[in-house]
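[1] Below are the sequence and a predicted model for it; my questions follow.
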Amino acid sequence: MKVVCLSGGVGGAKLVRGLHDVLPPGDLTVVGNVGDDVEVLGLHVSPDLDSVLYALAGLNDEERGWGRADETWRVLGAARAWGGEDWFQLGDLDVALHLVRSQALRRGDPLSAITRRLAAAVELATTVLPATDDVLRTRIVTSEGTFGFQEWFVGRRHEDDVDAVVYDGAETAAPAPGVVEALRDADAIVLAPSNPYVSLGPIFAVPGIREAIGRRGVRCIAVSPLIGGRAVKGPLDRMLTRMAGGTTPAHVASFYDGLLDALVIDAADAPAEAGVPLVVSATLMDDRAASRRLATVVLEAAT
């Protein structure tokens, strides 16, 4: 069963890991968000792609929920001592990946080719693709000004209420090689429990991707990123309340208008009406076994 999962953020990486565990090797393709990408100390960082790579390779830090396990911070500390910026936390093991990626980008290699090599280096059967090889950056519009995503999310601790989300560069971006083909050939499409505005929105903003999902002849299943109307982590519940008017399953489903065959919600959000069929399950992925259980529910809904 060939499955394509659109993913961003920690929740996305956790579901991807569950799908990777329950599907036959090679049957999963992940299309990852690049709107969060940022340059730090001259290094190109792709947080959402890295979260997927680390989760699938068993290298992720389960306790923090992001970055590498057994991380140290000597490089960042030394950079700080030399007057370098330290607002974005780069661990020593994490820096190694960013060095390799940044060198390849300077050489002219596309991000998709680099990501394939990184996945091969940790012997992943799962295909990991950026949504686009072009520069696409999420910008957050607030009453205090407009900020790059990481500046708002990390630097300002996402404390500013969001008035709008803009995807700079999306209008001229093209899907990365293999993305549209994977969607065309999929037996099922899964939308991970990621923030629809800042994690999946940049993927949909790439011309051709949303259209490819709309032309599908297979089922498309989304997992709600909310439990009891609240975000597990991050500001999504505040964003939905302010921008969509609430945090019910119907408000989540409205973002995917015309795309969904079913929405998986947590039992804490049931009963509910959402305009699409609902599948009720436990959606909190607090360990790898929970990720596998949720992935199984999603795949059953997709068949």
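    Nice, I can see it.

[2] switch to C-alpha atoms for all contacts and neighbour counts from now on
    Will do.

[3] and the gap between residue 37 and residue 266?
    With distances taken as CA to CA, to the nearest Å, residue 37 is found 30 Å from residue 266.

[4] Can you pick out the residue with more neighbours from the two?
    residue 266 (23 against 20; other CA atoms under 10 Å).

[5] wait, doesn't that one sit right on residue 278?
    No: using CA atoms under 8 Å, residue 266 makes no contact with residue 278, being 9.9 Å away.

[6] Okay, buried residues for stretch 81-94 please.
    Of all the residues in stretch 81-94, those buried under the rule 16 or more other CA atoms under 10 Å are 86, 90, 91, 92, 93, 94.

[7] likewise stretch 202-222?
    Buried positions in stretch 202-222, judged by neighbour count with 16+ other CA under 10 Å: 202-210, 212-213, 216, 218-222.

[8] Could you measure from residue 291 over to residue 300?
    Distance of residue 291 to residue 300, given as CA to CA: 14 Å.

[9] So which of those two has more stuff around it?
    The neighbour comparison of residue 291 against residue 300 (other CA under 10 Å) goes to residue 291, with 25 against 9.

[10] That one - nearest residue in space that isn't next to it in sequence?
    Spatial nearest neighbour of residue 291, chain neighbours left out: residue 18 (4.5 Å); criterion: CA to CA, 6 or more residues apart in numbering.

[11] and that neighbour, how many residues sit next to it?
    So residue 18, with other CA under 10 Å, has 23 neighbours.

[12] Against residue 50, how distant is residue 13?
    The value you get for residue 13 to residue 50, if CA to CA is used, is 9 Å.

[13] Comparing the two, which residue is more hemmed in?
    Shown here are residue 13 and residue 50; by other CA under 10 Å, residue 13 has more neighbours (31 against 24).

[14] here comes the other one, which I'd like you to weigh against the first:
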Amino acid sequence: MNPESNSEPTQIAVVSGGVGAARFLAGLIDAIDELDEVDSAAAITAVVNTGDDCTLHGLSISPDLDTVTYTLAGAIDPERGWGLVDESWRAMQSLERYESVRPTGSSAAPRWFNLGDRDLATHFFRTARLAEGASLTEVTDEIRRAWQVPVRLVPMADGPVRTIVTITDEQGHAVEVSFQDYFVRLRHSVPVTSVRFEGAAELAVDARRALETAHTVVIAPSNPIVSIGPIRALPGVDHLLADRRENTVAV
């Protein structure tokens, strides 16, 4: 399997979230030799959720894309299901020094979202390439090739989409927070009343091509609201999948 090749037509397009989809894709790669209809893993394209992307420390972070990349590269931490195995956390630990001088209301140097020392390299690269004018699709493929991942990975959108969660605070008031605030900072421990998706992004060109031309579309085992939901919320996606009902399966 040649991770450099993007020339093979997509035979299976996988609508993907993070951990569940990553494990499904890993199993699909293992089973590839038994699938007569698929020539190689390079003929599989994962269309990955970016609705939980965020910016922290000035860095562009794509949690689901990175989880899929690290899993398929055999580098994921198997116990956490995210981040790199044998990771160190010195950068995050060093941020503690600045907590006493951080002004009230400042979001500088947050420690609630852990970024491992080696994981930071991915975010440095992504952020710099986006600043140079590369699209998220282009950067994602560069990262995929650097990790020698045989399956093609494409973000659902090149423009920003944000998952906004409405929670009930301690006073009983409805408050909107980002998905990462809800899931990581608040440890998904508060009542949720609604979820919406913010942003004017369209389905990325390569993502649309994969979903339109693949022989089979598979909706991977991922959270239907916050992982598959953002992809379905993009204009035209539900209509596209409905038109391909006979060739689409949800796991």
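    Sure thing, it's come through. For clarity, every value in this text was computed on a predicted model and none was experimentally measured.

[15] before we move on, the earlier item: counterpart of the residue nearest to residue 291 of the first structure in the second structure?
    Aligned counterpart of residue 18 of the first structure in the second structure: residue 27 (TM-score structural alignment).

[16] just residue 39 of the first structure next, same as before
    Under the alignment (TM-score structural alignment), residue 39 of the first structure pairs with residue 55 in the second structure.

[17] ditto for residue 110 of the first structure
    Going residue by residue (TM-score structural alignment), residue 110 of the first structure aligns to residue 135.

[18] Give me the number of neighbouring residues for the nearest residue to residue 169 of the second structure once chain neighbours are set aside.
    Of all residues not flanking residue 169 of the second structure in the chain, residue 175 sits nearest, at 6.7 Å (CA to CA, 6+ apart). Residues within reach of residue 175 of the second structure, counting by other CA under 10 Å, total 12.

[19] Residue 175 of the second structure reaches residue 166, doesn't it?
    Yes: using CA under 8 Å, residue 175 of the second structure is in contact with residue 166, at 5.4 Å.

[20] if we can go back for a sec, roughly how far apart are the match of residue 18 of the first structure and residue 251 of the second structure?
    Look at residue 27 of the second structure and residue 251 of the second structure: by CA to CA, they are 13 Å apart.

[21] Just the buried positions in stretch 73-85 of the second structure, please.
    Neighbour-count burial for stretch 73-85 of the second structure flags 73, 75, 76, 77, 81, 82, 83, 84, 85 (criterion: 16+ other CA under 10 Å).

[22] show me what contacts the third one?
    This means residue 76 of the second structure. Going by CA atoms under 8 Å, 6 or more residues apart in numbering, residue 76 of the second structure touches 67, 70, 82, 83, 84, 85.

[23] ok, 7 Å please
    Applying CA atoms under 7 Å, 6 or more residues apart in numbering to residue 76 of the second structure gives the contacts 70, 82, 83, 84, 85.

[24] same check, this time on the fifth one
    Under the criterion of CA under 7 Å, 6+ apart, the contact partners of residue 81 of the second structure comprise residue 19.

[25] Identify the residue of the first structure aligned to it.
    That one, residue 81 of the second structure, aligns with residue 65 by TM-score structural alignment.

[26] any idea whether that match is helix, strand or coil?
    Of the three states, residue 65 of the first structure takes coil under DSSP: H, G, I helix; E, B strand; the rest coil.

[27] what about it, distance to residue 200 of the first structure?
    19 Å.

[28] again with residue 110 of the first structure
    21 Å.

[29] So which of those two has more stuff around it?
    residue 200 (27 against 18).

[30] Could I get the buried residue list for the helix or strand that contains residue 142 of the second structure?
    Element membership for residue 142 of the second structure (DSSP states H and E) is helix 136-146. Within helix 136-146 of the second structure, the residues scored as buried using 16+ other CA under 10 Å are 136, 137, 138, 139, 140, 141, 142, 143, 144, 145.

[31] circling back: show me the contacts for the residue nearest to residue 169 of the second structure.
    Per CA under 7 Å, 6+ apart, neighbours of residue 175 of the second structure: 166, 167, 168, 169.

[32] what's the closest of those residues to residue 219 of the second structure?
    Among these, residue 166 lies closest to residue 219 of the second structure (CA to CA), at 25.9 Å.
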